[in-house]
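>>> What follows is a predicted protein model with its sequence.
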Amino acid sequence: MIRITFRQMQYFEALAETLHFGRAAEVVGVTQPALSAQIAEMESQLGVRLFERGGGSVHLTEDALAYRPRIERILNEVRDLQADARRERKELEGRFRLGIIPTVAPYLLPQLLPHLKSRFPELRIEIREAVTATIREETINGRLDGMIAAGPFDDAALTSEALFEDHFLLAIPASEVGRVPAPVEPENLVFERLMLLEEGHCMREDALAICGRVKPVSMASFGATSLTTLLHMVGHGLGVTLLPEIAAGAAFGRPDVAMIPFSEPAPARTICLAWRKSSARRHDHVLLAEAIREVHGAIVSDSRQPKQTRSRGGVRTAPAPLPKTNDGGEP
């Protein structure tokens, strides 16, 4: 009779994620020899090799790749059962694996993480920063407990809750202030010089949709993996780019970049928190959503203050107040 324990499956999951015996042992809180012994016992019970070892690296075998989704489903069902049993106890406690897109993570997390630590001291949050397609798949498969990305999500396996509206601004070289009328229209020829994030970033599609009938042509062969890199490129006069309001603070103090508002209705993206419909931690997700809205409200309120603002022809280095919203981001 084959006997696979829950602990062995946990060790398998940790090793499959880290591909390193030492780091996997740290994740599950055991010694490396103990983890290795349990993996070896699991392989013995299944009668297959799960991991290829050698040359200082670890790789999943074809058998491990085949077993992994089923093992993850079992682990998630047990975790959901445990979470359901704890729902009358402390709120937002224990391990919570959160995915978040790169165009939100650097601007939200510096304030969100200490806020969560203070408000939910028993919470052990783990962050996975990746593009939407990656964290969506990992949320559906149970490798993540939830994800923060631009919605809506057309997936029957997920449920989501809107967090806030993130308005866009146009970042231009400061040397070009006065050449681009403000507020800017989506049909303005300045968008021919629009620089985009690399393929896979949802903001790339947002940018292409916003620039209307003007097709970006001059920077077709160039792209970036972060908004920070795009701002550096703008500052050196290589083109223009879109900047979400949550990231507006990244342009503060930069004498080489100016920001222009869009004409009304100003384009925006809806940032959402999504999780598996089968998850028993819905109340935890609701609490997390409330905490995110609180932190976002503070970030936006601070960014809308008129500090270090330089106005010339409607252009500014810091965004002027946008219309009030009902997403918790009112100044």
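Nice, I can see it.

>>> contacts and neighbour counts: CA atoms only from here.
OK.

>>> Which residue ranges of this protein form strands?
Applying DSSP state E to the chain gives strands spanning 51-54, 57-60, 94-100, 123-129, 146-151, 158-173, 241-244, 257-261, 268-276.

>>> Indicate which one of those is closest to residue 217.
In this view, these are compared for proximity to residue 217 by CA to CA, and strand 241-244 is the closest at 13.2 Å.

>>> Nearest residue to residue 35 in space, please, no chain neighbours.
Across the structure, with CA to CA, 6 or more residues apart in numbering as the measure, the residue nearest residue 35 apart from its sequence neighbours is residue 25 (6.0 Å).

>>> quick one: contacts for the one you found?
For residue 25, the residues meeting the contact criterion (CA atoms under 8 Å, 6 or more residues apart in numbering) are 11, 14, 31, 32, 35.

>>> for residue 224, what are its contacts?
196, 197, 198, 230 are the contacts of residue 224 under CA under 8 Å, 6+ apart.

>>> make it 10 Å
By CA atoms under 10 Å, 6 or more residues apart in numbering, the residues touching residue 224 are 195, 196, 197, 198, 199, 201, 230, 231, 233.

>>> Would you show me how to pick out the buried ones of those in PyMOL?
Here the buried members of the contacts of residue 224 are turned into a PyMOL selection, burial being counted by 16 or more other CA atoms under 10 Å:
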select buried, resi 195+196+197+201+230+231+233
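
>>> Tell me the one of the contacts of residue 224 nearest residue 207?
After measuring the contacts of residue 224 against residue 207 - CA to CA - the closest member comes out as residue 196, at 7.3 Å.

>>> pretty sure that closest one contacts residue 218?
No: using CA atoms under 10 Å, residue 196 is not in contact with residue 218, being 11.2 Å away.

>>> The stretch 51-200 of the chain: helices as residue ranges?
For the stretch 51-200 of the chain, applying DSSP state H, counting those that start in this stretch gives helices covering 62-86, 105-119, 132-140.

>>> starting at the chain centroid, how far to the shortest one?
Okay, so that is helix 132-140. Average the C-alpha atoms of helix 132-140, do the same for its chain, and the two points are 10 Å apart (CA atoms, centre = their mean, to the nearest Å).

>>> next up, a second structure to put side by side with the first:
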Amino acid sequence: MTLTELRYLLSLAEEKHFGRAAERCHVSQPTLSVAIRKLEQRLKVQIFERGRNRVMVTPIGDKLVAQAKNVIEQADRLEMLARNTGDELAGPLKIGAIFTVAPYLFPHMIPQLRKIAPDMTLDIEENYTAVLRERLRNGQIDIAIVALPFTEADVLTKPLFSEPFEVLLPTDHPLARKASITAEELADNDLLLLGEGHCFRDQILDACPSVARSSRDPEGRVRTLADGSSLETIRHMVASGLGLTILPRSANLHAPYSADWLVTRPFTRAAPERTVAIAWRASFPRPRAIDALEKAIKACRI
């Protein structure tokens, strides 16, 4: 059994398609198929159930895949130790962050991290929480930056900061004359929200029952944007006069529009908020890298 075979195994388990797995491993499909078959024969178990159009991992295969991930991670650690003489702050770190955190955190975090760990480069992606969860579990990223709650077996989390939600509205909107705004007032106005899959949307609906009710009402004034929209897209729509929105405070700290166009207002009562945290596999072999990342983020004072 070789590390190459185990990498083939993990790729097929994740892609569930021989062609895509082979492409990901930069080998031909027959090469990968033969290697998987030999591995099954050597272990005397069926790891994959093969169908006409899909591949499924068998129950015993799930256990073998989990163990293979541990083996590959430890092998990668050996390579890292040899390459960097044991320096956990050297070499790339693969980070994933949710869409509503990444654009407001990374421009401030990266300069801080460069001061702390100048030899540690970042391989960055933005995605939904559900996708980051899977990619973290599969070892495709080292660290995820998410909003709590976030629970996953064999994954550790550490809170970084909490931030309140704020209302963003045009300067000439009648509600802009108020010092604070209630959730009920928002539900009675045209309100723009991110689409399904964004945890920030779910947090707003959980914290604001009146907004949640309006979002379910066909006659309500809450509008859900199409997939692919971002907080910045919504900001531009608010500036154009299409409605109001709710943003995390970090999204308003360095806003592109002046107070002549857009203003923010707090909630009247205790503002809904979110806690942003880092998550990593318990077996991740570079704890100093996690410490450095935490230090850099906290230095941003978001």
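Okay, I see it. These numbers come from a predicted model, not from an experiment.

>>> Return the most buried member of the helices of the stretch 51-200 of the first structure.
Of all the helices of the stretch 51-200 of the first structure, helix 132-140 has the most neighbours on average by mean count of other CA atoms under 10 Å, namely a mean of 19.

>>> what stretch of the second structure does that helix fall on?
Residues 129-137 of the second structure are the counterpart of helix 132-140 of the first structure, counting by TM-score structural alignment.

>>> what's the mean distance for the matching stretch versus the first structure?
In the superposition with the first structure, the aligned residues lie an average of 1.9 Å away from stretch 129-137 of the second structure, counting by mean CA distance after the TM-score superposition for the first structure.

>>> What of stretch 161-169 of the second structure?
Between stretch 161-169 of the second structure and the aligned residues of the first structure, the post-superposition mean distance stands at 1.1 Å (mean CA distance after the TM-score superposition for the first structure).

>>> residues of that stretch that come out buried?
Buried residues in stretch 161-169 of the second structure, counting neighbours by 16+ other CA under 10 Å, are found at 162, 164, 165, 166, 167, 168, 169.

>>> And stretch 194-212 of the second structure, by the same measure?
Taking 16+ other CA under 10 Å as the neighbour-count basis, stretch 194-212 of the second structure is seen to contain the buried residues 194-195, 198-205, 208, 210-212.

>>> quick one on the thing from earlier: between the contacts of residue 25 of the first structure, which is nearest residue 176 of the first structure?
Sorting the contacts of residue 25 of the first structure by distance to residue 176 of the first structure puts residue 14 at the head of the list, at 51.3 Å, by CA to CA.

>>> for that closest one, what are its contacts?
The contact partners of residue 14 of the first structure, taken as CA under 10 Å, 6+ apart, are 8, 20, 21, 23, 24, 25, 26, 27, 28, 35.

>>> Buried members of those residues into ChimeraX, please.
Only the buried members of the contacts of residue 14 of the first structure enter the following ChimeraX selection, criterion being 16+ other CA under 10 Å:
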select :8,20,21,23,24,25,35
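
>>> Nearest the geometric middle of the first structure, what residue?
In the first structure, the C-alpha closest to the average C-alpha coordinate belongs to residue 100, at a distance of 1.6 Å (CA atoms, centre = their mean).

>>> Quick one: map that residue onto the second structure.
For residue 100 of the first structure, the aligned residue in the second structure is residue 97 (criterion: TM-score structural alignment).

>>> surely its match meets residue 129?
Yes: in terms of CA under 10 Å, residue 97 of the second structure counts as a neighbour of residue 129; the distance is 8.0 Å.

>>> what does the match of helix 132-140 of the first structure contact?
For stretch 129-137 of the second structure, the surrounding residues in contact (CA under 10 Å, 6+ apart) are 14, 66, 69, 94-99, 125-127, 138, 140-147, 150-155, 197-200, 279-281.

>>> out of those residues, which are buried?
In the contacts of stretch 129-137 of the second structure, burial by neighbour count holds for 14, 69, 94-99, 126-127, 138, 141-147, 150, 155, 198-200, 279-281, counting by 16+ other CA under 10 Å.

>>> Can you give me the buried ones in stretch 220-229 of the second structure?
Along stretch 220-229 of the second structure, the positions that meet the burial threshold by neighbour count (16+ other CA under 10 Å) are 220, 221, 222, 223.

>>> give the contact list for the last one.
What that stands for is residue 223 of the second structure. With CA under 10 Å, 6+ apart as the criterion, the residues that contact residue 223 of the second structure are 190, 191, 192, 193, 194, 195, 214, 215, 243, 245.

>>> got it, and the first one?
By CA under 10 Å, 6+ apart, the residues touching residue 220 of the second structure are 187, 188, 189, 190, 191, 211, 212, 213, 214.

>>> so how far is residue 264 of the second structure from residue 173 of the second structure?
Plainly put, residue 173 of the second structure is 11 Å away from residue 264 of the second structure if you go by CA to CA, to the nearest Å.

>>> who's more crowded, these two?
Taking residue 173 of the second structure and residue 264 together and counting by other CA atoms under 10 Å, residue 264 has the greater number of neighbours (22 against 14).

>>> which residue lines up with the more buried one in the first structure?
By TM-score structural alignment, residue 264 of the second structure lines up with residue 259.
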